[in-house]
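Colleague: no FASTA, just this:
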């Protein structure tokens, strides 16, 4: 049975990139500005953490661009078709994304972060400190295509010309 619920943003992304792209998110700095509905001490203790886990909404996604059936990641014929739950992209029923980023500084309700792969204006649904103990348990594994596909994901944008050999 279908179930619906309402989600209210707790923050928005300020600054950083304005256009979503597939790669070169490394070094991207932005601010997660928590809504003033929260008390100033809602960020108390957060500065002790190195990383945050951010749940956000892909607000720029075209709602008609949903692909639940299996398809090749980035339309690359060298990679196998995988279903919607085998992807981490924006083409999802609820348009939710999860990102782990470095916390640089807490300034009141402004969280200065790096390597957040969400663009300016993105509604943030939740903010969680990264606990090492909440990471994967046991041995991890994955197919080879994500490693190939994400080789430049966190490369710096200013290194793009160096990577491609062009200037």
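Modeller: Received the coordinates, thanks. Quick caveat: nothing in here was measured; it's all calculated off a predicted structure.

Colleague: hey, let's count contacts and neighbours off CA atoms from now on
Modeller: Noted.

Colleague: ok, for residue 31, nearest residue in space, not its chain neighbours?
Modeller: residue 112 (4.5 Å; Cα to Cα, 6 or more residues apart in numbering).

Colleague: My guess is that neighbour contacts residue 101. True?
Modeller: No - applying Cα atoms under 8 Å as the test, residue 112 and residue 101 come out as separate, 10.0 Å apart.

Colleague: tell me, what residue is most central in this protein?
Modeller: residue 99 (3.3 Å; Cα atoms, centre = their mean).

Colleague: Just the residues contacting the one helix or strand it maps to, thanks.
Modeller: Assigned by DSSP states H and E, residue 99 falls within strand 96-107. For strand 96-107, the surrounding residues in contact (Cα atoms under 8 Å, 6 or more residues apart in numbering) are 43, 46-47, 49-58, 88-90, 111-117, 130.

Colleague: and the comparison structure, right after this:
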């Protein structure tokens, strides 16, 4: 039977690795009044486009190196990481204007890709450039330097829908403004 108010039980996650790159600040900052861009819209667009070509390293804990066995056979990976730069008190936002833009409708946080979430687990698909021991070199990673990596999965397009995918007009506008990042 459905319990409308389940008692929350804490869970424990242990990072499997860490992101190393030149991104030192998050694009979006969560404040008590919502989201705001750090810098100009043009700078955000340029940064979003550049993540498609800039190489980041994901350094997996040495004691877990064996979990990477066979990963070189994949061209793309799904990386789940923790948005560690979002302070706990900023994870209470429930509604935001996407990208901090007042010209977009205010929506629930789960309707966005915002890092200001109750559990700031973020995900992105990256291109695997190289594996060297416990280090993965990838492009397309939008995590900031030092972000804890909590999981990596192979990307297999057959697991994801390709037809009939619907997104809101404001999300399509963001995609159009940024342009498709080169992850091929």
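Modeller: Sure thing, it's come through. What you are looking at is a predicted structure, and each value in this text was computed from that prediction instead of being measured.

Colleague: do you know how far the residue nearest to the centre of the first structure is from residue 25 of the first structure?
Modeller: Distance from residue 99 of the first structure to residue 25 of the first structure, counting by Cα to Cα, to the nearest Å: 11 Å.

Colleague: Just give me the neighbour total for the counterpart of residue 116 of the second structure in the first structure.
Modeller: Alignment note: residue 116 of the second structure maps to residue 91 in the first structure; criterion TM-score structural alignment. Residues lying near residue 91 of the first structure (other Cα atoms under 10 Å) number 20.

Colleague: Next up, the contacts around the nearest residue to residue 91 of the first structure once chain neighbours are set aside.
Modeller: Spatial nearest neighbour of residue 91 of the first structure, chain neighbours left out: residue 66 (5.0 Å); criterion: Cα to Cα, 6+ apart. Counting by Cα under 8 Å, 6+ apart, residue 66 of the first structure makes contact with 91, 92, 93.

Colleague: Compare those residues with the second structure and list the ones that remain.
Modeller: Retained in the second structure (both residues aligned by TM-score structural alignment, their matches' Cα atoms under 8 Å) from the contacts of residue 66 of the first structure: 91, 92, 93.

Colleague: re the thing from before, now list the buried members of the contacts of strand 96-107 of the first structure.
Modeller: Neighbour counting over those (16 or more other Cα atoms under 10 Å) leaves 43, 46, 51-58, 89-90, 111-117, 130 as the buried ones.

Colleague: Quick check, the match of residue 116 of the second structure in contact with residue 69.
Modeller: No - under the criterion of Cα under 8 Å, residue 91 of the first structure makes no contact with residue 69, lying 11.0 Å away.
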